[in-house]
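A.B. asks: only geometry, no sequence info:
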């Protein structure tokens, strides 16, 4: 004689949380909007004298490529907010796929490739040059890996790598904040550490920002990814 058991009822599908249950999404959108409103308009005039980065002398293509880099980076930052928004990702899957393609092909890939050129020709010294080259190459690499994971339908890995790509996309914002803090901290040392050169101090502050911001955001991202692993918050069994 056989005994049959009714299968346990399937768990109801998880509903996407509304935006107000994700308290970080609105501050993120406001920060991105404020940053872009401050940073982008000078480049829309196509006037090199308004550029916040000094074009190398005699390099005629630097400024047009810098403008393109800024515009593609703007596309990346705006679409990244929708990519990282859980409610949009869950409730608008087609929109998520479309903005994802725009993020990769109309944002990160061209911005990162141009960033390699812009970074190589920076006037802020070798430390900033190396940081910009490493940052652009890393941004390009993690985004391509994330795209490849999606095409292989390895969506868990896709989310991890695109989270890292998002962190690198937003590192420019944190870099500006760190730059200001570093400038304030280093200014009293202009006459001692920097031999009276305010320009050298500014290059050092910029170097701290471009190195520290992606490192901090990548560490934070991987920490959050580890916390979200199944069982990551389970208490250890008692002896």
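C.D. replies: Perfect, thanks for sending it. None of these values were measured; they are calculated from a predicted model.
A.B. asks: use CA for all of it now, contacts and neighbours both
C.D. replies: Fine.
A.B. asks: distance of the nearest residue to residue 125 once chain neighbours are set aside relative to residue 221?
C.D. replies: In this structure, residue 125 finds its nearest non-sequential neighbour in residue 203, 6.7 Å apart by C-alpha to C-alpha, 6 or more residues apart in numbering. Distance of residue 203 to residue 221, given as C-alpha to C-alpha, to the nearest Å: 28 Å.
A.B. asks: where exactly do the helices run in this protein?
C.D. replies: All helices of the chain, identified by DSSP state H, fall at 25-39, 41-44, 62-84, 86-91, 93-103, 109-120, 126-151, 155-186, 198-227.
A.B. asks: can you tell me which helices and strands the second one packs against?
C.D. replies: If contacts are counted by 3 or more C-alpha pairs under 8 Å, 6 or more residues apart in numbering; DSSP states H and E, helix 41-44 sits against helix 62-84.
A.B. asks: try this one side by side with the last:
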């Protein structure tokens, strides 16, 4: 009888862990699939294949470097959230975290500045990228400092926010067709007057802002939900 009583809660915990992993597995599959699509235009790096209009070789080199360092951040960040790595291999978790910061987020955020300035998408798009970049650096520094101070609960919260920002660029790919569906029917109206340049600017800017806001709202909503769950008796 004692064996039955002990096995039931154990089975329940295993089932709960499995249910909690499904969202992470789904996120991993969608992230990797989107990343493969995004990288397909830059492997190998040929300027004529670039999805972003580039202003010469220098701009293209900076763009490719930004994309590949962002890829490092995306993949290492995804690994960081895997529960088994944190629980069973803390040393690997720490080194993966260092790769995320120093080979991914920080160089990619620095490279994003000249790429943003040179990209021909207008001030609204530049503002979205600039806000994303600043928040990306701030949350990364806050997360790193919390880990160094061994404030691991704060570290986890900051890293959830930071990784949401990392995924913002991927999320914009899903918002681009939505913005196109909204804007293209207005193409011949008085606002756009069939200008492909203006239409392209608004699609790029709208998807950039939407992805930034939506990913941050989702991250904060998740954190608030966890806080409420922990406060329940």
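C.D. replies: Done, it's in. Note that this is a predicted model, so its numbers are computed, not measured.
A.B. asks: about what we covered before: export the helices of structure 1 to JSON lines and tack on distance to residue 234 of structure 1?
C.D. replies: Shown next, in JSON lines, are the helices of structure 1 (distance: least, C-alpha to C-alpha, whole Å):
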{"stretch": "helix 25-39", "distance to residue 234 of structure 1": "27"}
{"stretch": "helix 41-44", "distance to residue 234 of structure 1": "49"}
{"stretch": "helix 62-84", "distance to residue 234 of structure 1": "26"}
{"stretch": "helix 86-91", "distance to residue 234 of structure 1": "24"}
{"stretch": "helix 93-103", "distance to residue 234 of structure 1": "31"}
{"stretch": "helix 109-120", "distance to residue 234 of structure 1": "39"}
{"stretch": "helix 126-151", "distance to residue 234 of structure 1": "28"}
{"stretch": "helix 155-186", "distance to residue 234 of structure 1": "21"}
{"stretch": "helix 198-227", "distance to residue 234 of structure 1": "10"}
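A.B. asks: for residue 15 of structure 1, find the nearest of those helices.
C.D. replies: Closest approach to residue 15 of structure 1 among those (C-alpha to C-alpha): helix 86-91, 8.5 Å.
A.B. asks: so what corresponds to residue 129 of structure 2 in structure 1?
C.D. replies: Matched to structure 1 by TM-score structural alignment, residue 129 of structure 2 sits across from residue 132.
A.B. asks: quick check: closest non-adjacent residue to its match.
C.D. replies: Closest to residue 132 of structure 1 by C-alpha to C-alpha, 6+ apart is residue 119, at 4.9 Å.
A.B. asks: what's the one you found aligned with over in structure 2?
C.D. replies: So, by TM-score structural alignment, residue 119 of structure 1 is matched to residue 116.
A.B. asks: wait, isn't its match in contact with residue 124?
C.D. replies: No - between residue 116 of structure 2 and residue 124 no contact is recorded; they are 11.0 Å apart, counting by C-alpha atoms under 8 Å.
A.B. asks: these two: which has the busier surroundings?
C.D. replies: residue 116 (21 against 16; other C-alpha atoms under 10 Å).
A.B. asks: ok, the more buried one - contacts?
C.D. replies: Counting by C-alpha atoms under 8 Å, 6 or more residues apart in numbering, residue 116 of structure 2 touches 126, 129-130.
A.B. asks: how far away is it from residue 79 of structure 2?
C.D. replies: Separation of residue 116 of structure 2 from residue 79 of structure 2 (C-alpha to C-alpha): 28 Å.
A.B. asks: swap in residue 18 of structure 2?
C.D. replies: 17 Å.
A.B. asks: the two - which one has more neighbours?
C.D. replies: Counted by other C-alpha under 10 Å, residue 18 of structure 2 and residue 79 do not tie: residue 79 has more neighbours, with 18 against 11.
A.B. asks: I am finished for the moment; much appreciated.
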